[in-house]
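K.L.:
Below are the sequence and a predicted model; questions follow.
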Amino acid sequence: MTRIDDTFARLRAEKRKAFVAYVMAGDPNYETSKQIVLGLPSAGVDVIELGLPFTDPMADGPTIQLAGARALAGGQTLEKTLDIARALRATGDQTPIVLMGYYNPIYSRGVDRFLSEAKEAGIDGLIVVDLPPEEDEELCLPAQEAGLNFIRLATPTTDDRRLPKVLTNTTGFVYYVSITGITGAAAAEASQVAPEVARIKKATDLPVIVGFGIRTPETAQAIAEVADGAVVGTAIVGKIAEGRPVNEVLDYVRTLADGAHRG
């Protein structure tokens, strides 16, 4: 059992939905990013997705691409990203942290070294968007052997023939992408998401968490009502890009978390 598994077991027992927040490590700078992450649990976040900046983020829209570019320009590295996780764990907080990004920085680090350091830093799971199930031996299976969850994305184009392959070796939760295209491209619609979530849940006992296109507490609530929880990334990163103070960013996150928890 990982912290992710424990969190979802607790939420099920409490009959509550999950709120997952994504932020880019190192955006707008290392210290501010760290302070935001440290404040996320008290803002109601159940799972933290910590973005690993990369030079070619093909699945990300302009807002998150620019966040990654700012982070890299400010000197953010994989090591500094793990340091943010270490800082949260040093407080004693047990909120799960999922490292989300692309395979290249992990490959460059070396898989064995990366997994050892990630585990030591307090990372609980990975979302690596450019590694399909056919490449599970590269990272997915070694990550699970190291005690990390490997979370997979399902999309509106994941049909019934493809879905079993996507779910194979997926642990922790399934991240359902509510729209086709890049992050931040459109608004999520609960009426369209509900049948897709139901279809996925027929094929797995894992929680199904929905992301992409959620910007308001009302949408977070509507999505959480038809899924096991909601993810917000682009909207939060957008507030950071506007130069909002840490407390204002966290206040905004709290409204989203409250919305999802009402679901």
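P.N.:
Received, thanks.
K.L.:
contacts and neighbour counts: CA atoms only from here.
P.N.:
Will do.
K.L.:
show me where this structure has strands.
P.N.:
With strands called from DSSP state E, the chain shows them at 18-24, 47-51, 97-101, 125-128, 149-150, 152-154, 174-177, 208-211, 229-232.
K.L.:
neighbours of the nearest residue to residue 76 once chain neighbours are set aside, just the number please.
P.N.:
Using CA to CA, 6 or more residues apart in numbering and skipping the chain neighbours, the partner closest in space to residue 76 is residue 26 (5.4 Å). In terms of burial, residue 26 registers 29 neighbours under the definition other CA atoms under 10 Å.
K.L.:
show me what contacts residue 26?
P.N.:
Each residue near residue 26 by CA atoms under 8 Å, 6 or more residues apart in numbering is listed here: 32-34, 68, 70-72, 74, 76, 80-81.
K.L.:
Looking at those, spot the one nearest residue 156.
P.N.:
When those are compared for distance to residue 156 (CA to CA), residue 68 wins out at 25.9 Å.
K.L.:
take a look at this one as well, against the first:
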Amino acid sequence: MTRIDATFDRLRAEGKKAFVSYVMAGDPDYETARDVVLGLPAAGVDIIELGVPFTDPMADGSTIQLAGQRALEAGMTLERTLNIVRELRAQDTTTPVVLMGYYNPIYNRGVDQFLIDAKEAGVDGLLVVDLPPEEDTELCIPAQKAGLNFIRLATPTTDNKRLPKVLQNTSGFVYYVSITGITGAASASAELVAPEVARIKSQTELPIIVGFGIKTPEAAQDIAAVADGAVVGSAIVERIARGDSVSDVLSYVADLAAGAHRA
């Protein structure tokens, strides 16, 4: 059982939904990003998604793209991203960490070496947006064998013919993208999300976490109420981009987490 599995078991026992937060590693610099990550568990975050900066983030909107650019300009690398995870593990051995990003940095490091390093650092799962199920032998299956969950995205355009393929070899949870398009777009609607979550649940026992377009505690609560939890990314990254202090960012995250946990 991975930390992700254990976290969902705990939340189910407590009758609570999950709150997942995304931050970009190294944005706007290593120290600030590290301090935010180290503060997330105490702010109520159940699972941390840690973005790995990449030069061509094709699935991300401008907010996340700019965060990645700031991180790269500040000297962020895959190795330094793993170092943030190591620093978290020095004080927290239970909160799951999912690395979210693109295949190129992993490929450049070498899949076998990356998986050894990620496992050693304390990573629990991977969400690699540009590796479709047809490429499972590249990373997904080796990651599972190494004890890491491999999380997939499902979207409003993932029809019933495609869905079984997306769910194939997926573990940990399914990340349902509530809005068609890039990150940071529009606002999520619980009314529209609910039947889609039910459709996916009819084909998997994995938890369904919903992200994109959640910016307020109320929205986090509404979305978590119709799923197994909510993800917030761009709205947190926007606070970091405008120069909010670490304590202010974590206070905002705590409000979002409280909203999701009320669901």
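P.N.:
Now that the structure is in, tell me what you want to look at. Everything numeric here is computed off the predicted structure, so don't read it as measured data.
K.L.:
So after superposing, what's the score?
P.N.:
The TM-score (TM-score structural alignment, normalised by the length of the first structure) is 1.00; 263 aligned residues with a CA RMSD of 0.4 Å.
K.L.:
which ones are touching the one residue sitting closest to the centre of the first structure?
P.N.:
What sits nearest the mean C-alpha location of the first structure, by CA atoms, centre = their mean, is residue 49, with 3.4 Å. Neighbouring residues of residue 49 of the first structure by CA under 8 Å, 6+ apart: 20-23, 97-100.
K.L.:
now with 6 Å?
P.N.:
Each residue near residue 49 of the first structure by CA atoms under 6 Å, 6 or more residues apart in numbering is listed here: 21-22, 97-99.
K.L.:
Out of those, which is nearest to residue 228 of the first structure?
P.N.:
Residue 228 of the first structure lies nearest to residue 21 out of those, by CA to CA, at 14.3 Å.
K.L.:
returning to what we had before: save the contacts of residue 49 of the first structure as a markdown table, and put in distance to residue 253 of the first structure and neighbour count too.
P.N.:
Conversion of the contacts of residue 49 of the first structure to a markdown table gives the following (distance: CA to CA, whole Å; neighbours: other CA atoms under 10 Å):
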| residue | distance to residue 253 of the first structure | neighbour count |
| --- | --- | --- |
| 21 | 8 | 28 |
| 22 | 10 | 25 |
| 97 | 16 | 26 |
| 98 | 17 | 26 |
| 99 | 19 | 25 |
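K.L.:
could you dump those to TSV with distance to residue 13 of the first structure?
P.N.:
Output for the contacts of residue 49 of the first structure, formatted as TSV (distance: CA to CA, whole Å):
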residue	distance to residue 13 of the first structure
21	21
22	25
97	21
98	22
99	26
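K.L.:
mind listing the helices for the second structure?
P.N.:
All helices of the second structure, identified by DSSP state H, fall at 3-14, 30-39, 62-73, 78-89, 103-109, 111-121, 140-145, 163-167, 190-201, 217-225, 234-241, 246-262.
K.L.:
deepest of those, which one?
P.N.:
Among the helices of the second structure, ranked by average contacts under mean count of other CA atoms under 10 Å, first place goes to helix 217-225 (a mean of 23).
K.L.:
what's the average per-residue distance for that one once overlaid on the first structure?
P.N.:
Aligned to the first structure and superposed, helix 217-225 of the second structure gives a mean residue distance of 0.3 Å (mean CA distance after the TM-score superposition for the first structure).
K.L.:
Specify the residue positioned farthest from the middle of the second structure.
P.N.:
residue 161 (25.4 Å).
K.L.:
For residue 220 of the second structure, see how far away it is.
P.N.:
For residue 161 of the second structure, the distance to residue 220 of the second structure equals 30 Å [CA to CA, to the nearest Å].
K.L.:
got it, and residue 12 of the second structure?
P.N.:
In terms of CA to CA, residue 12 of the second structure sits 18 Å off from residue 220 of the second structure.
K.L.:
got it, and residue 258 of the second structure?
P.N.:
Note on residue 258 of the second structure: its distance to residue 220 of the second structure, by CA to CA, is 9 Å.
K.L.:
Equivalent analysis for residue 110 of the second structure, please.
P.N.:
With distances taken as CA to CA, residue 110 of the second structure is found 37 Å from residue 220 of the second structure.
K.L.:
what's the answer for residue 226 of the second structure, then?
P.N.:
Per CA to CA, residue 226 of the second structure is found 10 Å from residue 220 of the second structure.
K.L.:
just residue 69 of the second structure next, same as before
P.N.:
28 Å.
K.L.:
Span of stretch 69-77 of the first structure from start to end?
P.N.:
Terminal-residue distance, stretch 69-77 of the first structure (CA to CA): 12 Å.
K.L.:
Equivalent analysis for stretch 89-101 of the second structure, please.
P.N.:
Distance across stretch 89-101 of the second structure, first residue to last, is 21 Å (CA to CA).
K.L.:
do stretch 12-29 of the second structure as well
P.N.:
Stretch 12-29 of the second structure: ends 36 Å apart by CA to CA.
K.L.:
That one corresponds to what range in the first structure?
P.N.:
Alignment of stretch 12-29 of the second structure against the first structure: residues 12-29, by TM-score structural alignment.
K.L.:
Stretch 171-183 of the first structure: which residues count as buried?
P.N.:
Using 16 or more other CA atoms under 10 Å as the test for burial, stretch 171-183 of the first structure gives 171-179, 182-183.
K.L.:
what do you get for stretch 207-217 of the second structure?
P.N.:
207-217.
K.L.:
which residues touch the residue nearest to residue 2 of the first structure when sequence neighbours are not counted?
P.N.:
Among residues not flanking residue 2 of the first structure along the chain, residue 124 sits closest, at 6.7 Å (CA to CA, 6+ apart). By CA under 6 Å, 6+ apart, the contact set of residue 124 of the first structure is 96-98, 148.
K.L.:
need those in a markdown table with distance to residue 6 of the first structure, can you?
P.N.:
Formatted as a markdown table, the contacts of residue 124 of the first structure follow (distance: CA to CA, whole Å):
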| residue | distance to residue 6 of the first structure |
| --- | --- |
| 96 | 9 |
| 97 | 13 |
| 98 | 14 |
| 148 | 13 |
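K.L.:
Can you tell me which of the residues you listed comes closest to residue 231 of the first structure?
P.N.:
Nearest to residue 231 of the first structure among the contacts of residue 124 of the first structure, counting by CA to CA, is residue 98 at 12.1 Å.
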